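Asks: Curious how this folds, go ahead:
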Amino acid sequence: IQYSRKVVMPWRSLLPAAGAGLVGSPIGAWVVTQVDPGLLRKMLPILMLSLLVYTLAKKDMGRHHAPRFAGKQEAWVAAGIGLTIGFYDGFFGPGTGSFLVFAYVWLLGYDFLNASASAKLINVATNFSALILFAIQGHVWWHLALVMAVSNIVGSLIGTRLALKHGAGFVRQVFIFVVMALICKTAYDTWLR
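Replies: As a prediction, the model looks like this:
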């Protein structure tokens, strides 16, 4: 809501992406109840490191908003992003927001501010649909989930205000910091625990 007041939201491509995320996420959530995500857990730090190195190497990446597609073509690419990352979010989850932002910058040509704004709606859709499936199956610890949800909302309000105030360059720096933190956290969880 905060982003939509200041950033032009690409609804014609964003809604299909969110819809595709709604489809992909419960499929991923169902698959994770059937198989062990251990291999993906081991690959995640490497994937995140690749994303970080690419972002650092491309100094101007995401600094300027120059969408590569328009109309139906952008909607199809965005829906592909939503479906793929939605599946990932339902299946595993860590780094979903970063992957969404990166995909919007890299594939669609958005700057980091517009990519972050677009990623929020898709991430809400993927989280919501996976949550429903996990809740039905009794896998949600509500006493923790509610506290985390409130904390997430507060952090989101602060982060969005900072992003809108400081722009795409600031969001890029925060993105890099968050990806580095995720690399450390996932590498520790995977290899050192």
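Asks: contacts, neighbours, all on C-alpha from now
Replies: Fine.
Asks: give me the element T126 is part of.
Replies: Secondary structure assigned from DSSP states H and E places T126 in helix 112-136.
Asks: which helices and strands sit right next to that helix?
Replies: If you count contacts as 3 or more CA pairs under 8 Å, 6 or more residues apart in numbering; DSSP states H and E, helix 112-136 packs onto helix 11-32, helix 71-91, helix 96-106, helix 168-187.
Asks: want to throw these into TSV with distance to N123 and mean neighbour count?
Replies: Output for the helices and strands packed on helix 112-136, formatted as TSV (distance: least, CA to CA, whole Å; neighbours: other CA atoms under 10 Å):
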stretch	distance to N123	mean neighbour count
helix 11-32	8	22
helix 71-91	8	23
helix 96-106	7	22
helix 168-187	16	18
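Asks: I'd like the distance between the residue nearest in space to the middle of the chain and H139.
Replies: Compute the mean C-alpha point of the chain, and by CA atoms, centre = their mean the closest residue is G97, 1.9 Å away. From G97 across to H139, the span is 22 Å (CA to CA, to the nearest Å).
Asks: Which residues does stretch 97-116 contact?
Replies: Stretch 97-116 is contacted by residues 7-9, 51, 61-69, 74, 77-78, 81, 85, 118-120, 123, 163-164, 167-169, 171-172, 175, 178-179 when judged by CA atoms under 8 Å, 6 or more residues apart in numbering.
Asks: To compare with the earlier structure, here is another sequence to fold:
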Amino acid sequence: MHDISLTALAALCVAAALAGWIDAVVGGGGLLQLPALLIAFPHLPPAYALGTNKAVAVVGTSAAAVTYARKTPFDVRLAARLGLVAALASVGGAFFAAGVESSVLRPLIIVLLLGVAAFVVLRPHFGHTGGGTVTRRRVLAAFAVAGVGIGFYDGVLGPGTGTFLVIALVALLNMNMVTASATTKVVNVCTNIGALAMFTWQGTVLWALAPVLALCNMGGAFLGAHMALKRGSGFVRAVLLVTVVGLVGKLAYDQWWA
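Replies: Okay, here's the model as predicted:
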């Protein structure tokens, strides 16, 4: 496994399990798993960490999606259509990323995330109940924002895609946090498959390591999905706020101190 020590492998397994848990609850597990891979393999190009991260994440998000589908009702067809649009948009974002410095985008994303955190804090009932009429205009807006916009962002930069999807689905489609998380998992499976296909074609996936981490990630995803279903929207909302704070810190560090 590219001369990785047992200590480093154990640390990667723990990171993968925690990332799977975070992803299953609210998205954003890549904030933990991707840096761990970059630290473990500093001699390899970053593309290998990105490719391996996708190979691991696709297993965890699939496990979480199956768990949600068995335990809570949500529109799987809508989620799959959103996922297809997001996957196509992420490919476009990946091509766009080649000509854009991520340092230009990070400050904009930080401001957006701080706005999201303020919104969730000031709206304590946001995402708790869900329901209500969803007009065709709102559905189209969801495809534009959650499918095209966030899918494109996933290709350009990536961190926090699941978090943004949850917020968009709650705001635009009147979903509660649990239903939004379930829908997000299906969308994430689609975008991860698309990205993994590209990384596989480029030969930047550590296939000797990925299955081990994928099993850990899947275990964390099962646990996270069950906890979200059991504890409800309030629990997901709390994890969302913690994840947003972590994402802001990570992006700020990359922008100004790394």
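Asks: how close does the aligned residue in the second structure for the residue nearest to the centre of the first structure get to V178 of the second structure?
Replies: When the second structure is aligned by TM-score structural alignment, G97 of the first structure is paired with G162. Counting by CA to CA, the gap from G162 of the second structure to V178 of the second structure is 13 Å.
Asks: can you check V170 of the second structure too?
Replies: To V178 of the second structure, V170 of the second structure is 10 Å away according to CA to CA.
Asks: what do you get for F199 of the second structure?
Replies: 31 Å.
Asks: Show me what G220 of the second structure lines up with in the first structure.
Replies: Under the alignment (TM-score structural alignment), G220 of the second structure pairs with G155 in the first structure.
Asks: what's the burial count for its match?
Replies: Using other CA atoms under 10 Å, G155 of the first structure has 11 neighbouring residues.
Asks: for T160 of the first structure, same thing?
Replies: By other CA under 10 Å, the residues close to T160 of the first structure number 18.
Asks: The one 5 residues further on now?
Replies: When counting by other CA under 10 Å, one arrives at 10 neighbours for K165 of the first structure.
Asks: try L51 of the first structure
Replies: Neighbours of L51 of the first structure under the rule other CA under 10 Å: 18.
Asks: What is the three-state secondary structure of it?
Replies: Following DSSP: H, G, I helix; E, B strand; the rest coil, the label given to L51 of the first structure is helix.
Asks: Tell me which residue of the second structure lines up with it.
Replies: So L51 of the first structure corresponds to V116, using TM-score structural alignment.
Asks: Contacts only, for its match.
Replies: With contact taken as CA under 8 Å, 6+ apart, V116 of the second structure is in contact with I167.
Asks: What's the separation between it and L140 of the second structure?
Replies: As judged by CA to CA, V116 of the second structure and L140 of the second structure stand 21 Å apart.
Asks: ok, now A89 of the second structure?
Replies: Relative to L140 of the second structure, A89 of the second structure is positioned 15 Å away (CA to CA).
Asks: for Y253 of the second structure, same thing?
Replies: 36 Å.
Asks: what does L108 of the second structure give?
Replies: Computed with CA to CA, the distance linking L108 of the second structure and L140 of the second structure is 25 Å.
Asks: would JSON lines of the helices and strands packed on helix 112-136 of the first structure with distance to G159 of the first structure be doable?
Replies: Output for these, formatted as JSON lines (distance: least, CA to CA, whole Å):
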{"stretch": "helix 11-32", "distance to G159 of the first structure": "21"}
{"stretch": "helix 71-91", "distance to G159 of the first structure": "21"}
{"stretch": "helix 96-106", "distance to G159 of the first structure": "13"}
{"stretch": "helix 168-187", "distance to G159 of the first structure": "9"}
